[in-house]
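sequence first, then the predicted structure, then my questions.
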Amino acid sequence: MTTTVTPPPVPSLVEGTVSHTRHTPLTHRFRHRHFQWLVDVDDLPRLPWPTSLLARFDAADHLDGGRLGGGIRGDLDRFLAARGVSLPQNSRVLMLAHARSLGHVFDPLTVYWCIAPDGELLATVLEVHNTYRGRHTYLIQVDDRGRAAVDKAFYVSPFNDVSGSYDIRLVLEERRVAVAIRLNRDGTTVLDAAVAGRPIPATTRALLSTTVRHAFMTHRVTALIRWHGVRLWMRRLPVVPRPHRLEEAVR
């Protein structure tokens, strides 16, 4: 069955919330204000200085780091080609991600929607980063309701190993962009995580006002991840040693 999407105009700022609920072996919840960018990787925003200090997109922050050229799109095309997927030249790739701001970026999850001119969804890719500078990329098959499932293959949290599977729900609409992920293991839901927001055109005025409301966004993402990790550790949630080698399936 063909899946179609109706994305908002880009670039957009997607302002909303991020939430996380751990269900077992203890309960821990949080919800924070949040925003990300939705951009076309073939037409990334080029902001004038000094506004560019607030938002910049660099191939080095994603996928294969632009190692072989072609920027983010080149890396994504090579990743897909290695898995038997070829995008037509007139396709678009929309990316939901954090921008590098004031010299810092951390993207726990980046989503790529590969879209044909008629709105058909050709491929969907999730790129996961952890706080140990590891990256892993999943090619997922989304149904007509935006749902997908994939086995977990990457160490993200010090409180989870790489066993289990993810149930995923993606929304890319003119008035709402959202990502929900559920980690299941042995028939039990371990945790739920979600980001959701309303896209607005990324004008200079909108960027400045959003930055004021969400000061040091990417810095706060990193700090909050560590803060909640400390809280879980203090509650004696068992720590799972990370592998010595973090596989990076991004090529």
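Done, it's in. From a predicted model like this one, the values you see are computed outputs, not experimental measurements.

hey, let's count contacts and neighbours off CA atoms from now on
OK.

ok, and the residue lying closest to Thr21 once chain neighbours are set aside, which helix or strand is that part of?
Of all residues not flanking Thr21 in the chain, Arg29 sits nearest, at 4.4 Å (C-alpha to C-alpha, 6 or more residues apart in numbering). Element membership for Arg29, per DSSP states H and E: strand 28-40.

dropping in the other structure now:
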Amino acid sequence: MDAAALVTSRIIHTRHRPVAHRLERKGLSLWLDLDRLDEAAWQSALFSIGGFNLLSFDERDHGPNFVAGRRIVEPLASYARRLAQKACPDAVIDRVMLLTFPRILGQVFNPISVYRCYDAKGAVQLTIYEVRNTFGDMHSYVGVGDTLHDADKIFHVSPFLPVTGDYKLKMRNSDDEMSLLIGYSIDDQPTLTATLRGTLSRLDSNRIITGLIGAGQFPGRPLFSIHLEAFKLWRKKVPFFSRPIPPEAAWSNARSKGVE
């Protein structure tokens, strides 16, 4: 298995209430072995680790490095293992993978990135759902095992959703496919469903170019899409919620609910 792969995907956001709204688009993500970033940097002349390129990845965009003002204070593989030791102290983490959007010509915004921590037998021991908002805040929901996770929403994501209710979170992945499900409910009533379903391919120069063109990706596209959809929701008179003070804790527990 290569140190880095591309994930071409279809992303769907569906708001169920108080006003129905749907967004569907193609996406291009990275699937990275965080212990082998030096190897990943050699897979394509169009891809870099920690430097400028057509496509790149920078550890400063995630975890404690992002919180510290985009300074490298801890390798992400070490960070994930540190969380694993707190959440499941008996687990021995052999490999840490990350699903995330790449930088495109140096620009990136990641609404959610997902870490998967595996033991030596390839079993998932921990999943970290790292969430960001457009205000520069970050919070992670940490779930033990390869299962459906349930988490109380304590972090402001959208001004058109309150900080209440709960998430259902589930990631599945194989050697050639992956999916991510986010179900958000208020008072047990489905409010929003977001899904990513993708196919993995080798990261090389040809696939970088065809992937960017095929997904219609360009620098700043995620933020552009977010603000465009926000305008549409405003036009539909969806209630607006001001940004509260972010939670002090960098992460919170997501409860294991069993496989569904």
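Happy to help now that I have it. All values reported here derive from a predicted model rather than from experimental measurement.

TM between them?
TM-score of the superposed chains, computed with TM-score structural alignment, normalised by the length of the first structure, equals 0.87; 241 aligned residues with a C-alpha RMSD of 2.3 Å.

right, and Arg197 of the second structure touches Leu180 too?
Yes - assessed by C-alpha atoms under 8 Å, Arg197 of the second structure is found in contact with Leu180 at 6.6 Å.

the biggest helix by length in the first structure vs strand 28-40, what angle?
Taking DSSP state H as the criterion, the first structure has its longest helix at helix 217-234. Taking axes from the mean of the first three to the mean of the last three C-alpha atoms, to 10 degrees, helix 217-234 of the first structure and strand 28-40 form an angle of 150 degrees between their directions.

any buried residues in the strand holding Arg29 of the first structure, and which?
Judged by neighbour count using 16 or more other C-alpha atoms under 10 Å, the buried positions of strand 28-40 of the first structure are His34, Phe35, Gln36, Trp37, Leu38, Val39, Asp40.

comparing the longest helix of the first structure with the second structure, how large is the average distance?
Superposed on the second structure, helix 217-234 of the first structure shows a mean distance to its aligned partners of 1.2 Å (mean C-alpha distance after the TM-score superposition for the first structure).

if I look at the residue nearest to Thr21 of the first structure, how far off is Val18 of the first structure?
Using C-alpha to C-alpha, to the nearest Å, Arg29 of the first structure is found at 11 Å from Val18 of the first structure.

before we move on, back to that, which one of Arg197 and Leu180 of the second structure is surrounded by more residues?
The neighbour comparison of Arg197 of the second structure against Leu180 (other C-alpha atoms under 10 Å) goes to Arg197, with 20 against 17.

secondary structure element holding that one?
Secondary structure assignment for Arg197 of the second structure, by DSSP H and E: strand 189-202.

ok, average deviation of that strand from the first structure?
So strand 189-202 of the second structure averages 0.6 Å relative to the first structure (mean C-alpha distance after the TM-score superposition for the first structure).

what sits up against that strand?
2, 4-18, 175-185, 207 (C-alpha atoms under 8 Å, 6 or more residues apart in numbering).

take the residues you listed and keep only those in strands.
Among these, DSSP state E puts 4-15, 177-185 in strands.

buried subset of those residues, written for PyMOL?
Applying 16+ other C-alpha under 10 Å to these, the buried members can be selected in PyMOL as follows:
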select buried, resi 4+5+6+7+8+9+10+11+12+13+14+15+178+179+180+181+182+183+184+185
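
wait, is Ser78 of the second structure part of a strand?
No - assigned with DSSP: H, G, I helix; E, B strand; the rest coil, Ser78 of the second structure falls outside any strand and is helix.

tell me the counterpart of it in the first structure.
Aligned by TM-score structural alignment, Ser78 of the second structure pairs with Gly74 of the first structure.

which residues touch the closest residue in space to that match that isn't next to it in sequence?
Closest residue to Gly74 of the first structure apart from its sequence neighbours, by C-alpha to C-alpha, 6+ apart: Gly66 at 7.4 Å. With C-alpha under 8 Å, 6+ apart as the criterion, the residues that contact Gly66 of the first structure are Ala59, Ala60, Ile72, Gly74, Asp75.

and what about Gly66 of the first structure, helix, strand or coil?
Following three-state DSSP, Gly66 of the first structure is assigned to coil.

burial check on the residue nearest to Ala149 of the first structure when sequence neighbours are not counted, number of neighbours?
Spatial nearest neighbour of Ala149 of the first structure, chain neighbours left out: Asp167 (4.6 Å); criterion: C-alpha to C-alpha, 6+ apart. Around Asp167 of the first structure there are 17 other residues, counting by other C-alpha under 10 Å.

likewise the one 3 residues further on?
Residues contacting Leu170 of the first structure under the criterion other C-alpha under 10 Å number 22.

same question, Gly69 of the first structure
The local packing of Gly69 of the first structure (other C-alpha under 10 Å) involves 12 other residues.

quick one, what contacts the spatially closest residue to it that is not a sequence neighbour?
Among residues not flanking Gly69 of the first structure along the chain, Asp75 sits closest, at 7.6 Å (C-alpha to C-alpha, 6+ apart). By C-alpha under 8 Å, 6+ apart, the residues touching Asp75 of the first structure are Leu63, Asp64, Gly65, Gly66, Arg67, Leu68, Gly69, Arg251.

separate out the buried members of those.
So, by 16+ other C-alpha under 10 Å, the buried ones in these are Leu63, Asp64, Gly65, Gly66, Arg251.
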